[in-house]
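Enquirer: With the sequence up front, the predicted model follows.
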Amino acid sequence: MLRNVLPLLVLAISSQFCLAAAPTLKQIEVDGTPTSIVLPEDTSTPDGMTVAKDGKIYLNMLNLQVAAVAAVWTIDADDQLEKLIDLPKHPDTDDVYPLGIAQGSDGNFYVADNQTFGENMDHQSRLLRVVMKGKKAVRVETVATGFIAANAVEAYGDSIYVTETCLVNDAQPHLSGVYKFDLDELSADKPAELKPDGADERLVAKFTTEADDWRSGVGANGMAITPKGVLYVCNFGEASVLTAPLKEDGFLAEPLKTLVKGKGIGSTDGMKYVHSLRKLIVADFFSNAIHLVGLKGGRVKTIAQNPNSDGAGGKLDKPSEPCVRGTTVYASNIDLPYDGNEPDKPDTLTVIQLKITDK
């Protein structure tokens, strides 16, 4: 009898925990002083991250400041790094620049290769698939082509979403957007090929970016989709987050609207939805900060910010991507030479512990 009752009791307790109200921004605090994970000497320029089904963080390394080819790495529960696989260079440009990464419902990882880092704006960017067999990556294949500047990657249902930071070359104002691919159309034998200039039927959303400085040329960036199917996308140059619900077919149910713009945010780079907090977390490259954003009203709480640094001692160094595992925030310090910044050693991830108070 007890054997039959215990599972029901555990289920009831779990259900009560899941139904607990989300903490307010005021209740979320930084626990202690941020620390740094110093990356291996033969790596640099960390960017996209995702927490996979196995509990590991999968991290893209562009390696712009070292000789090594770009690669995907993993971070285990003890924050130990291990290289998963090198990424193949583009056959025409002879380089690869991985930004966003997400794990699809098929268990494989999807990576945005943004060829504009090689000053190539000629629709050479790609979507790559890291094919997994058990815990090992067995190969990397190209499954979609024709992007100008593929950036963030998000998985939702049996689809993969990719932000396109530049939808049309030289458009004024700057134009960018979001594409959706169904997993069953992504094939290495016949990669999906996007029609240029926003004419492809896979285009989910498009929007403009206006700013008074270099940020005017950087549009769609980070992206998140909640379990209930609400899309959030960063408009980097306007320091905003746009949102709209998705229909059953994965396209917008209504036009994008602005959740937040500014409010202490200088740019919206990488972004994640943190289900345990019911909040968005945003990396702010321009202001060298990490912010939490509430889903109702777009309230902002800055959890880390410092003047430009070398990334040592837990300091931020031009962060581009946040990732949350449990109560721990990881921030990729991409340290790119923009906005007067100069790349420097060490190459790091900033690690921030969070706690929930009773305030």
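Expert: In hand now; what should we look at?

Enquirer: CA atoms for contacts and neighbours, from now on please.
Expert: OK.

Enquirer: now the end-to-end length of stretch 231-244.
Expert: 5 Å (Cα to Cα, to the nearest Å).

Enquirer: So what touches that stretch?
Expert: Residues outside stretch 231-244 that contact it (Cα atoms under 8 Å, 6 or more residues apart in numbering): 209-211, 215-225, 230, 245-246, 252-262, 265-271.

Enquirer: and what of stretch 215-224?
Expert: 151-154, 163-166, 173-178, 208-210, 231-238, 268-273, 321.

Enquirer: for comparison:
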Amino acid sequence: MTRPGYALVLAVAAALLSEVSLAADAPAHSTQPQASRLLVDLGPQINTPDGLGIAPDGTLILSAPNFNNDHLLKQGLITRPAPPFMAAIDHQNKVSHWYDFKASDLHPDTGHVGPMDNAFGPDGNLYVADMQVFFSKDHKSRILRINVKDGKATGVDVVAEGLIAANGLVWEGDTLYVTDSLLIDPATQAKGAPLVSGVYALPLNEMQKDQPIKLKPYSPEAAEDSHLVKALTSSGKMGFGADGIVFDDKGHLFVSTIEDATIYDLTLNAQHKAVDTKVFAQHSGMTSVDGMIFDPVRQMFYVADFLGNAVHAIDRTGHVTTLQKNGDTTGANGELDQPAEVIQRGNELVIVNMDMAWATPGLSVNTQVDTFNNLSVIDLPPASTY
């Protein structure tokens, strides 16, 4: 039997292929009824899911920073905090602990670890953005390497330091590209100054256990760190800039600024520097752009709209089609609940519902953090139709 949401996505995709329009002018289309369905109930152990990577055997690795702990404790919704950890989701959608952070893995100054985006490197190890910004804005964020042997996590090395808000990750060859959602603490800037964020390129051979890359603080008045690919500016309305990051099949780097719902297309030189930066997609139908991926078969970008409770598809012209958008819900029935990340698993678009409304008051469709923690999924048209 064909699922109603699946048939509707097929129709949307067909329309997407037949229409070419300017991203800034054309209205976003919306699928109704609901296209997403519930994939996994994560339970109380994961109250703030975020990064979603995929292992060589197809297992999904989910970061659980559990940033909602303090809020849920204050609201009386939980009685004890849920420790951050890395979860595994197998082909039957069973959730298990893949790696539990040890005391030695916590930042020595903050006493915390905040695993966000994660991605397996060419060396077979998992690299994780450790976002420390909710504990300190004094350049405490790091890149962690979870060493893997025979598919099992064995321990953590710190391989890069000095970011403020390490967020998105993507590998291109032997280089890890990282978004830092804050290059400058807004509290140190003049009122009304644009928010500054950026992208770094970290070569694999420089990320050593005993000598991690030490990124120097960014200043527009000083020479930039040699690893900086590009600094970006945005409105400052949310307090987070560069976020989603992905390469297409032509070697172009695409980076989103979450708060301005803008995706940039960056052309890089051999030294990993942006030599040309242009707006690829910016649309009134997108409230924000968080995590994003590129599908080389369908030639589509899929993006999570964190503030808008939506997931969008974007074609090569920058035309935006909304696959799912809903109001303020718990996500218990598969609706979107502040989606932060998307990833493809076959013909499934798996969506992480972060549900972190306390961090976005007055900005997001989602207004309350609840105790329903889940992943949603949208069925994509079979690749054979392309």
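Expert: Good, I have the coordinates. Predicted, not measured: the structure shown is a model, and the values here were computed from it.

Enquirer: Just the buried residues of the contacts of stretch 231-244 of structure 1.
Expert: Neighbour counting over the contacts of stretch 231-244 of structure 1 (16 or more other Cα atoms under 10 Å) leaves 209-210, 215-225, 230, 245-246, 252, 256, 258-261, 265-271 as the buried ones.

Enquirer: among those, which are in strands?
Expert: The strands, defined by DSSP state E, take in 209, 220-225, 230, 245, 258-261, 271 from those.

Enquirer: can you list the residues you listed in TSV and add distance to residue 6 of structure 1?
Expert: Formatted as TSV, these follow (distance: Cα to Cα, whole Å):
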residue	distance to residue 6 of structure 1
209	55
220	49
221	46
222	43
223	40
224	37
225	35
230	36
245	39
258	47
259	43
260	45
261	49
271	39
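
Enquirer: Return the closest of those with respect to residue 40 of structure 1.
Expert: residue 271 (24.8 Å; Cα to Cα).

Enquirer: which residues touch the aligned partner of that closest one in structure 2?
Expert: Alignment note: residue 271 of structure 1 maps to residue 292 in structure 2; criterion TM-score structural alignment. Going by Cα under 8 Å, 6+ apart, residue 292 of structure 2 touches 244, 245, 246, 301, 302, 303, 304, 341, 342, 343.

Enquirer: let's go with 7 Å and repeat that
Expert: 244, 245, 246, 301, 302, 303, 304, 341, 342 (Cα atoms under 7 Å, 6 or more residues apart in numbering).

Enquirer: now, which of those sits nearest residue 58 of structure 2?
Expert: Scanning the contacts of residue 292 of structure 2 for proximity to residue 58 of structure 2, where the rule is Cα to Cα, the winner is residue 342, at 15.0 Å.

Enquirer: Does the closest one touch residue 352 like I think?
Expert: Yes. Residue 342 of structure 2 is in contact with residue 352 according to Cα atoms under 7 Å; the separation is 6.4 Å.

Enquirer: Translate residue 244 of structure 1 into the numbering of structure 2.
Expert: Here residue 244 of structure 1 is matched to residue 266 in structure 2, going by TM-score structural alignment.

Enquirer: Point me to the helix or strand that includes residue 145 of structure 2.
Expert: strand 141-149 (DSSP states H and E).

Enquirer: Show where that strand falls in structure 1, residue numbers please.
Expert: Going by TM-score structural alignment: strand 141-149 of structure 2 matches residues 125-133.

Enquirer: Give the buried residues for the matching stretch.
Expert: With the criterion 16+ other Cα under 10 Å, stretch 125-133 of structure 1 contains buried residues 125, 126, 127, 128, 129, 130, 131.

Enquirer: ok, the closest residue to the second one other than its chain neighbours to residue 186 of structure 1 distance?
Expert: It stands for residue 126 of structure 1. For residue 126 of structure 1, ignoring the flanking residues on the chain, the nearest one in space by Cα to Cα, 6 or more residues apart in numbering is residue 145 at 4.6 Å. Using Cα to Cα, we find residue 145 of structure 1 at a distance of 11 Å from residue 186 of structure 1.

Enquirer: what sits in contact with each of the two?
Expert: Common neighbours of residue 145 of structure 1 and residue 186 (Cα under 7 Å, 6+ apart) are residue 192.

Enquirer: In space, not sequence, find me the middle residue of structure 1.
Expert: residue 270 (4.6 Å; Cα atoms, centre = their mean).

Enquirer: isn't that one right up against residue 322?
Expert: Yes. If you go by Cα under 7 Å, residue 270 of structure 1 and residue 322 touch, sitting 6.3 Å apart.

Enquirer: any residues in contact with both of the two?
Expert: 282, 283.

Enquirer: before we move on, the earlier item: could you dump the contacts of residue 292 of structure 2 to JSON lines with distance to residue 333 of structure 2?
Expert: Shown next, in JSON lines, are the contacts of residue 292 of structure 2 (distance: Cα to Cα, whole Å):
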{"residue": "244", "distance to residue 333 of structure 2": "26"}
{"residue": "245", "distance to residue 333 of structure 2": "29"}
{"residue": "246", "distance to residue 333 of structure 2": "29"}
{"residue": "301", "distance to residue 333 of structure 2": "25"}
{"residue": "302", "distance to residue 333 of structure 2": "21"}
{"residue": "303", "distance to residue 333 of structure 2": "21"}
{"residue": "304", "distance to residue 333 of structure 2": "18"}
{"residue": "341", "distance to residue 333 of structure 2": "18"}
{"residue": "342", "distance to residue 333 of structure 2": "18"}
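
Enquirer: which one of those is nearest residue 34 of structure 2?
Expert: The closest of the contacts of residue 292 of structure 2, once distances to residue 34 of structure 2 are taken by Cα to Cα, is residue 304, at 15.8 Å.

Enquirer: re the thing from before, nearest to residue 378 of structure 2, of the contacts of residue 292 of structure 2?
Expert: For the contacts of residue 292 of structure 2, the nearest to residue 378 of structure 2 is residue 342 (10.1 Å; Cα to Cα).

Enquirer: matching residues in structure 1 for the helix or strand harbouring the closest one?
Expert: Using DSSP H and E, the element containing residue 342 of structure 2 is strand 339-345. Alignment of strand 339-345 of structure 2 against structure 1: residues 319-325, by TM-score structural alignment.

Enquirer: Test my guess that residue 267 of structure 2 contacts residue 273.
Expert: No. Residue 267 of structure 2 lies out of contact with residue 273 (Cα under 7 Å); the separation is 8.2 Å.
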